[in-house]
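In: Next come a sequence and a model predicted from it.
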Amino acid sequence: MSKNLKTGVEKRDTDQTKLFELLGENIEHYDNYMVIHGNAILKNKDAYIIADKIIYNPTLRQARLQGHVRIYKGDTLSVYTQQATIYLNINFGIIRPFYIQDTKTGIWTNAESANQQKMTYRFAHSIVSGCSYTNPAWRINASRGYYSQENKTLALWHPKIYIGDIPVFYSPYLRFSLENERTSGFLYPTLGSSGTDGFAYIQPYYIAVQNFWDMTLSPQIRTSKGVGMNFEFRAVDSSNDKYLLNFKYFYNFNSYMQRFNALNQHVYGFDFKHSKRNVIQKYFGAKTKLDNGMFFDFAFMNDIDYMRLNDIRYYLNTTHYTSKINLFAQTTHHYFGVNMRYYLNLYSPVNATTIQDLPHIQYHKYMGTLFIKELLYSFNYQMKYGSRQQGFSYLSSEISLPVGMQFSFLNKYFSIGAWLNAYAGNIYAVNTENTKVYSGINSQTPTQLNGQVGNYAYLNYRISLNSDIGKKYNKFFHSLQTSIIFNSPIESAFFSNGIINKSILQGFANLSTSQLERIQNGEDIWDPSIFSGLNQTLKRLDINLANYIYNNKGNEIFYWKLTQSFNFNDPISYLKIPMENKIGTSPISGLYLNASVFYSWFYNSFTEVGLNASYIKDSYAASISYYLKRDDTMWKNDPTTLTFQSVDATNYLSASFRGDLGYFGFVADIAYDFKSKNIINIGFGVYKDIKCFGVGIKAGSNRTPILSQGNSVSIIDNIYVRAEFKFVPLTSFNYTYRLRPKVEERSQQ
């Protein structure tokens, strides 16, 4: 029997909730089944299904869908196939052939068949890709898998990634999130090989159980080096303040220890970062408008290798790591802070000679009026405790009280200021038995430091003249700012004794750059410059000039800053401090040119030069930099025969380029040290990005330090080749191969 009906079958639950509904233009009824033709539709609570024909068995509650089957979830087409079987009593279905595509990411999955249980599809012998269905640039073949439409996750067992028909990666299991949401599972591994580490494999596993915290466990193995584990924990509290904690451990094999004479077989450490404002209000419930906060950036490591445990390609470009703890509270008139600094020398097996700031306590009274509104003052107090295991440690207290007046004239284009600063402080030093000191005008040889206590008090006056002039032209605006500042102690009001007497201060002021570097490198030499108040005892004139040019849009297109200082306490020349010039311009969008030049009138030559040019526009980015620095030790003592010894200069050039040249992209970088006559870093590569796939290859070399037994550092010159693959929109991974390294031994300073 055949007839036209709008509704063929409607089934309701015991509570009269509609379970499913069958509709079609033509419905044929038979003994045990019915057939729906023409715009055949099946609707239930989870899906809206359209097919050419639906065969429904009411006894089995089975619906067989045939011909152009389209399954919609909400307004989204989730499955398109030629036939499917759905069991309506248990919300179960069989789909053959199976094809599903995520509309947001474009990721599609194709399999011979799949079964559906509620919102999850399980399938076998599948193909997954984000490229076109015909001849995809990349694909993943898997033995089995599932797709959860509710969680937007795709899981695959024994997946093999192909580029064209070439297999490039295999994993026992992969799990993807097709939405930008936190989901537990394996992340893509880091792969590589090198002459030092062998084959390296880092496999992160991401855990996100609750919304306010997550963590990542990353076991790793480097076949020629050792095994280890990285742990990262991240959390957000109720105030939306973030916490980040890392623990890392690595065990070096005995063969690696013997090959490189490495210092530590067990490499370990941790680092912690956190910041928070309004701590008193959040933690203690105080009803106050007091601005307060804290900041933590603290790390400990027993080896420089700790810095490289996250990534086999990590290039270390710093010699120290500074841990910081800052606590503060302030009002509109007062500030109180506690700061601690812990300095790790990454190139030294021990940190015993580094002075640590534990802690630095400061109180500051902001600028206010005294008696009359024209008379201004502020107040500052500092207490510092500097401690180390080897060499002197100290405890100091300092106060400063500046009082002065500032007047403007000529319609506020100019201003003049006069200030009187009162300074006082004392110092107590311990462990000074082996401490050396430079004293006197011609301080070339250090002597033994006698005593542990020092005090000082003095008055300092400052006179300043400032101007701020601006003028608008047709297409740009010019601003000119100048200042002349004369600062001098009042000699009759200067007092110092003990380990900061005048002879010691004079000796330190005349030290050469090489002598200062000995102090900075941790030698037990007395350093009075650590007391900020003593830095104000110089008779000095500072001249500053600054020019700025802005276009009609308010963008800075040119600047020039000039600074020249005269030290009238220098017994050799008032002009030993070089003149500083900083010039920069951006004549066109994306192009930036700047230079920093220090010229010494005393030496009649440049003492420091920094040049930089960069261009960024669309897919192009290029830069080139040059840096030169000279110091006093490179000049002969006789001013009439000054000559420059360029072999001792810090002198290097670096350049980089990245751009899409149409058929392919190109990237390159290089750094050359003129002092050592070595290329310290070089790399070049090509890459190609298409809509769903990208591939790149880069080759180069860099220099990596390793702490060695004894007081030395091994510098490894690594030559590497790195291949990178991008599988859009899933992820990208790369493989780095390092050739047999060249090892260079260096003594630790």
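Out: Looks like it came in fine.
In: When you work out contacts or count neighbours from here on, use the C-alpha atoms and nothing else.
Out: Will do.
In: number of nearby residues for Val647?
Out: 12 (other Cα atoms under 10 Å).
In: Please name the nearest non-neighbouring residue to it.
Out: Lys675 (6.0 Å; Cα to Cα, 6 or more residues apart in numbering).
In: In contact with that neighbour, which residues?
Out: Neighbouring residues of Lys675 by Cα atoms under 8 Å, 6 or more residues apart in numbering: 647-652.
In: Now secondary structure too, for these, in JSON lines please.
Out: What follows is the contacts of Lys675, written out as JSON lines (DSSP: H, G, I helix; E, B strand; the rest coil):
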{"residue": "Val647", "secondary structure": "helix"}
{"residue": "Asp648", "secondary structure": "helix"}
{"residue": "Ala649", "secondary structure": "coil"}
{"residue": "Thr650", "secondary structure": "strand"}
{"residue": "Asn651", "secondary structure": "strand"}
{"residue": "Tyr652", "secondary structure": "strand"}
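In: Pasting the second one now:
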Amino acid sequence: MTKQLEPWWSMLLRWFLFSFLLISPLFAGDLIEFYAKHLDAEGTKVQAEGDVLIIYQDSYISADRATYDSNSTELELSGNVVTLKGSEYQFVGEYVKINLDKKEREISPFYMLDKPSKVWLSSQKSKSCESTIDIEKGIISGCEPSDPLWEIYFSSSDYNIETKWINIYNARFHFGGIPLLYIPYFGYSLDRSRRTGLLIPSFGVSSSEGFYYEQPLYIVLGKSADLELRPQMRTLRGQGLYGTFRFADSKSSKGSLTLGYFREKENYFLDNNLQNDKHYGFGFKYQNTRVLENWFGLDLDGQSGLYSDIQWMNDVDYINLSSNDTINTVTSNQVYSRVNLFYNEEDDYYGAYLKYYLDLNPQDPDKRKVTIQKLPILQYHHYLDSYLAQHLYYTLNTNANNYVRQDGKEGTEVEVDIPVTLQTSLFDDYLNVAYKAQLYGRMIDFRGEPDVNVTQGIYERGYYGSLSHMVNISTYLTKGYTDYSHTIGFSATYTKFGNDKKSGYYDLVANDCTSDIPSNPKDCEFYTLSNVEDNVALGFTQYIIDDSGKEKIYHRLSQPILLSSTNTQEEGLGDFENEFRWSITDSISFYDDTFYSFQRNEWAKTLNTLRYQDKAFNIGFSYLYENKAYRDTIEPYTNYLNVDASYRYNSHYKYFGKYAFDAENSIKKYAEIGFLYTKRCWDFGMRYVENNRPILLNGGITSSVFDRYVYFTIILKPLGGSEVNYRTTDTLKSQ
């Protein structure tokens, strides 16, 4: 037993004596722990050899040999010296000299690895004092050290461990072993936390706009706020500035404010016949999931929330010019702003909403003034209540709409909807029977002066009330099999539109506003009632679920039968719908939703998608067709085809493409093909893009332009990179 304990006691004694020697000259400062297989002490010097390990503050140093002098507090290490500082840095060298008193280090040769960013730096020699490391001639890269694809050679460098900022002098960039670029000075931060600085720039060349350059600036304003400024220059078109202020005012809320301005050069403005020589706007987004609690200090049992998305701009080019990549920008003829406030509890829901529509391409300069806005909408909803052992149900929903606009008639409309349902199950739950009585009412009142183009005398206070009856019979049957289960459902619903009564506005415009093409559309601006006639709706649904719970097939058939005629449809069969979703395999899926009109003997609408997706391939086809000729003479048909595909060859290579075609107007809407190569230290990609986007010409005329791009993406990780593109532009058409 004694012989087995001797080495352990001997090593412990040596470690204790050596630790005492280290601590004494430092006057009981930071503890230095010293471990080694062999320790020899002579006077003020101690020599260690074999698996030397030193622990000092948050650093761990290992070496083959070490010598320490307590007078000079110098520690010399040699042979496979590795220093680990915390969990972020690793220093490697053959010889290291450390002055513990002066906090100076000398390492040769020198190798440093910043683990979070995976950036390494190698040189023949380095010296450091406190938190600064001075490095002689060396190399820096983020690639694999054994075979780096890109490297930066330098004559000297210094690195601050605390700020993580590195300065590089006389930098020579090599790619694939070939020198490509010389920069006298290059500075970069290895800190991945939020900090003020320049972001990745964007470059481009356009046949019509010249050279494009955008240099974003990121500014940290605090722990919960920052600012991003994006100045841009288009040498043949003009200059602009966009900025976004982001903030989080509590743990449950955040928001952003975006402002933008772009000024056209006079030559470009005149040559392209644009509507405006200045494009400006703003956007404000905010969401708060505890707004009443946070703002008013209320202690509520329910949940409150606020969502805001407010957008304003003087024309569509404010969106087009917000970046150089317009293919990722959604443009529309109308901008929709909204503010939603709600409070939701177990039995009741309260809501207040603001909706504002902004027209971006008004051929009529007064169109914005006559657009009806809903400011505000008030809603109350009482959730389903049950009585008589859950056989009797009722709910209540009310809405109040306040219609406002700059010019023209305004109004206030209130509606109430009270459905009451009585239901039961028969024949041991094989058959479900339900009866619903639905009481519905509206009231509208007007104010302000009417438009001169509106039929005189129609804006009387209007009342509308109806009582409809519905009987529903349904059954659902499920059968289990070895690998799957099958569920089918049948339903038949008879709706009797009992009694209704109209007065005032609702009665005066009803016939014209419920026709396919009203004789005076302006009369119908406030009329949103739809004809509900007696009908029978037949439905069939089936599901197939496999043993893992995944849906394999979903199928739904719906056939309405009109028992009386309306202004838009005659008595008889309504539009038949067939919806089908099929997971053919784990990789292949198909979806179809088709409507057929028996009254017009033609396909009314169809949407088809087919997709194949596995670890390597993702290929999709979609087709949309809609026949609106019976109610829309301007754009009677929609005929749209979309194809997308991507192929991941391996963990590095990815190829992709997209194509969108408007078959009705024979216009290519969008096309893209490209590839992306990704590795640990760099990304390189190229793509060719064609994109059709709208613009606004002088006189309120809408037009579209066809952009052709060639994008080059180069990113040196983690130093950064940029996306460079070349673009040509053609004007397609005017409306």
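Out: Arrived safely. What you are looking at is a predicted structure, and each value in this text was computed from that prediction instead of being measured.
In: circling back: doesn't the residue nearest to Val647 of structure 1 belong to a strand?
Out: No. Assigned with three-state DSSP, Lys675 of structure 1 falls outside any strand and is coil.
In: follow-up on the earlier one: looking at structure 2, which of the contacts of Lys675 of structure 1 hold up?
Out: Retained in structure 2 (both residues aligned by TM-score structural alignment, their matches' Cα atoms under 8 Å) from the contacts of Lys675 of structure 1: 649-652.
In: TSV for those, including distance to Gln481 of structure 1 and neighbour count?
Out: Output for the kept ones among the contacts of Lys675 of structure 1, formatted as TSV (distance: Cα to Cα, whole Å; neighbours: other Cα atoms under 10 Å):
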residue	distance to Gln481 of structure 1	neighbour count
Ala649	34	18
Thr650	33	16
Asn651	33	21
Tyr652	33	21
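In: just these now: which is nearest Lys160 of structure 1?
Out: Comparing the kept ones among the contacts of Lys675 of structure 1 against Lys160 of structure 1 with Cα to Cα places Tyr652 closest, at 46.0 Å.
In: how about that closest one, what's its match in structure 2?
Out: Using TM-score structural alignment as the criterion, Tyr652 of structure 1 maps onto Tyr640 of structure 2.
In: that older thread, reformat the kept ones among the contacts of Lys675 of structure 1 as a markdown table; add distance to Ser323 of structure 1.
Out: Formatted as a markdown table, the kept ones among the contacts of Lys675 of structure 1 follow (distance: Cα to Cα, whole Å):
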| residue | distance to Ser323 of structure 1 |
| --- | --- |
| Ala649 | 31 |
| Thr650 | 28 |
| Asn651 | 30 |
| Tyr652 | 29 |
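In: Please name the residues that touch Arg308 of structure 1.
Out: Here Arg308 of structure 1 is in contact with 314-315 (Cα under 8 Å, 6+ apart).
In: again with the one 3 residues further on
Out: When the contact criterion is Cα under 8 Å, 6+ apart, the partners of Asp311 of structure 1 are Thr190.
In: Next, it: secondary structure please.
Out: coil.
In: So what does it match up with in structure 2?
Out: Under TM-score structural alignment, Asp311 of structure 1 pairs with Ser323 in structure 2.
In: again with His360 of structure 1
Out: Under the alignment by TM-score structural alignment, His360 of structure 1 pairs with Ile377 in structure 2.
In: quick one: its match and Tyr464 of structure 2, what's the gap?
Out: Using Cα to Cα, to the nearest Å, we find Ile377 of structure 2 at a distance of 19 Å from Tyr464 of structure 2.
In: What of Trp603 of structure 2?
Out: To Tyr464 of structure 2, Trp603 of structure 2 is 35 Å away according to Cα to Cα.
In: So between these two, which is more surrounded?
Out: Tyr464 (19 against 16).
In: Which position in structure 1 pairs with the more buried one?
Out: Tyr464 of structure 2 maps onto Tyr456 in structure 1, by TM-score structural alignment.
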